[in-house]
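Engineer: could you look at this predicted model? Sequence included:
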Amino acid sequence: MSLVFIVSVLLQLGCAVHVVRSGRPLYWIWLLLIGSYLAVAVYILVAVIPDMRHDPRGRQVTSKALQAIDPKRRRRELQRKLDIANTVENRRRLAEESLQVGDYVNAQELYQSLLSGMYETDPNFMLGLAQSQAGNNDFVAARDTLERLIAANPTFRSPDGHLLYARCLEEVGETDKALEEYHVLADSYPGEEGRYRYARLLRQVQRAEEARDVLQSQLRRAKAMPGYYRRKEQTWLKAAKLELAQIGDS
């Protein structure tokens, strides 16, 4: 049995299932069986694609597929919108997208332009600026931005901002302060990165036994978590296992 025939049958079956689920006339099934690839192509164009446009799940799948094919597509769309209307909302969206795709220079410029007037101390814009500065490896500027954020918005809470602040302190050589922040994050950060970075820094300052305790506790805790959580955090859990192995070898 050839691969072409198998693919044809699978496509026909998939479209037939769509016919039944969408309540379309059953004559489509006969057309699909008779017409093979041509009928499948026609059906996808006149039925499947229009349905996907109106189905939130379909739109999400389509959006992800387009993003995978052309990662900068959304950014170009947002840039066009900003060119048409230079509003705070359009700049915010483009800044967030630039940060997401790793264009830290553009993100930093946009966030700096947003931090004026009534938004001069907006905590979300300040956090975005700090994230883009850190992305540009300017950890001193990022730390300073976060400290201004804290001073201007004492009730603002952001786990990602807290972790970034600890990272900045570590990068600029304020090790003791970084350890204090990581110690808090080890219990409060909603993920494994905070615990891993705390243990790694402990090991770097020759506190290997404490680092081992943190890592062992982290891995035991992860085993008790649901599978989806371990899959989501697998990067940091793998890094924790490697760090623990290196402590054992040292």
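Structural biologist: In hand now; what should we look at?

Engineer: only C-alpha atoms from now on, for both contacts and neighbour counts.
Structural biologist: OK.

Engineer: what's around Ser132, how many residues?
Structural biologist: 29 (other C-alpha atoms under 10 Å).

Engineer: presented hereafter is structure B, for comparison with structure A:
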Amino acid sequence: MPFIGLGLHVVVAIFFAVHAMKTGRNLYWLIILFSFPLLGSIVYFLVEYLPHSRLNRGINKAAGAAMKLLDPEREYREASAAYDLTPTAQNKIRLAKAALERGNAQEAVRHYDDALTGPFASDPELLFGLGRSLLAEGSAAAAVRACDVVARLSATHPDYRRDETALLAARAFAGAGRRDEAARAFEHALGTYNNVETRARYIAWLAQQGDTARASTLMEDLQKAARHWSSHARDINREWIALAQGSLKA
């Protein structure tokens, strides 16, 4: 039995050694792993492997969700306090994001507008955040302005979050009632990036426009793709599947 345990330690050390070589870690890890197979593997797992693994990201995501559930106002309070203490552009961006996450789109719009001045007048992160906040506000007037903001973002930073910006443009056109432009923008986003959120939002918009035939076809394609997803992918995209299904049942 001790020999089996010793063999397992070596196998684990070899696994981490291969990982270290493939990911370009420092070569001293090989010495540690093979000199101290058990202890070295534990240290490598905690220092190098876990922080960059999906498991750690899942843990962090779950912890973040739990904190939001227990204290949903925490980030907004901390962002407000940080901005009151040091009113920098970065703290204003943080406050704008926290306001949007809180559901206060109008406040987020105000903070983004305040930050889009001087050297930050064409900052892509600010323009993108402003566009999202305007669409979250929900009015037709805000959507019309979002069209201009997205056009400005695309003109000044054409490579910034291209997939998300393409969808943002489609949503802005849709909210502004520019039906033909919205259809072209959705088709462009679908044909170029084809992510789940784009498909779900397009299905919902088509159903709203009364084009149930096209919406149903896209829904069938989405359901076929969903059969091959992992449980993790299904969890991530649950919101979008529900949006698409709900729009066709309405």
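Structural biologist: Thanks, I have the structure now. If you're wondering where the values come from, they're calculated on a predicted model, not measured in any experiment.

Engineer: so Ala98 of structure 2 sits against Tyr76, correct?
Structural biologist: Yes: Ala98 of structure 2 lies in contact with Tyr76 (C-alpha atoms under 8 Å); the separation is 5.0 Å.

Engineer: any idea how far Trp28 of structure 1 is from Ser22 of structure 1?
Structural biologist: 12 Å (C-alpha to C-alpha, to the nearest Å).

Engineer: which of the two has more residues huddled nearby?
Structural biologist: More crowded of Ser22 of structure 1 and Trp28, by other C-alpha under 10 Å: Trp28, with 17 against 12.

Engineer: pick out the residue nearest the middle of structure 1.
Structural biologist: Gln100 (7.4 Å; C-alpha atoms, centre = their mean).

Engineer: helix or strand next in line after the longest helix anywhere in structure 2, which one?
Structural biologist: The longest helix of structure 2 (DSSP state H) is helix 2-22. Downstream of helix 2-22 of structure 2, the first helix or strand assigned by DSSP states H and E is helix 28-35.

Engineer: show me what that following helix is packed against.
Structural biologist: Counting contacts by 3 or more C-alpha pairs under 8 Å, 6 or more residues apart in numbering; DSSP states H and E, helix 28-35 of structure 2 packs against helix 2-22, helix 37-44.

Engineer: how far off helix 2-22 does the last one point, in degrees?
Structural biologist: Just to be clear, that refers to helix 37-44 of structure 2. 40 degrees (axes from the mean of the first three to the mean of the last three C-alpha atoms, to 10 degrees).

Engineer: what stretch of structure 1 does helix 37-44 of structure 2 fall on?
Structural biologist: Counting by TM-score structural alignment, helix 37-44 of structure 2 pairs with no residue of structure 1.

Engineer: so which of the helices and strands packed on helix 28-35 of structure 2 is the most surrounded?
Structural biologist: Most buried of the helices and strands packed on helix 28-35 of structure 2 by mean neighbour count (mean count of other C-alpha atoms under 10 Å) is helix 37-44; its value is a mean of 18.

Engineer: thinking again about what came up before, closest one to Thr212 of structure 2 among the helices and strands packed on helix 28-35 of structure 2?
Structural biologist: helix 2-22 (49.1 Å; C-alpha to C-alpha).

Engineer: what angle sits between that closest one and helix 28-35?
Structural biologist: If you take the same axes, to 10 degrees, helix 2-22 of structure 2 sits at 170 degrees to helix 28-35.

Engineer: name the helices or strands packed onto helix 2-22 of structure 2?
Structural biologist: With contacts defined as 3+ C-alpha pairs under 8 Å, 6+ apart, the packing partners of helix 2-22 of structure 2 are helix 28-35, helix 37-44.

Engineer: CSV for those, including distance to Ala242 of structure 2?
Structural biologist: As requested, the helices and strands packed on helix 2-22 of structure 2 are exported to CSV (distance: least, C-alpha to C-alpha, whole Å):
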stretch, distance to Ala242 of structure 2
helix 28-35, 46
helix 37-44, 41
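
Engineer: closest to Ala140 of structure 2 out of those helices?
Structural biologist: Judging those by C-alpha to C-alpha, what sits closest to Ala140 of structure 2 is helix 37-44, at 54.1 Å.

Engineer: other SSEs contacting the closest one?
Structural biologist: helix 2-22, helix 28-35.

Engineer: so for Ala170 of structure 2, which of the ones you listed sits nearest?
Structural biologist: helix 2-22 (40.7 Å).

Engineer: how far off centre is the closest one?
Structural biologist: Chain-centre distance of helix 2-22 of structure 2: 35 Å, with C-alpha atoms, centre = their mean, to the nearest Å.

Engineer: same check on stretch 77-93 of structure 1?
Structural biologist: Taking mean C-alpha positions (C-alpha atoms, centre = their mean), stretch 77-93 of structure 1 and its chain are 22 Å apart.

Engineer: flag every buried residue along it.
Structural biologist: 78-79, 81-82, 90-93 (16 or more other C-alpha atoms under 10 Å).

Engineer: can you list contacts of that stretch?
Structural biologist: Stretch 77-93 of structure 1 is touched from outside by 94, 110-111, 114, with contacts defined as C-alpha atoms under 8 Å, 6 or more residues apart in numbering.

Engineer: just the ones of the residues you listed in helices?
Structural biologist: Those of the contacts of stretch 77-93 of structure 1 lying in helices (DSSP H): 94, 110-111, 114.

Engineer: ok, Phe173 of structure 2 touching Arg145?
Structural biologist: No: contact criterion C-alpha under 8 Å: Phe173 of structure 2 and Arg145 do not qualify, at 10.0 Å.
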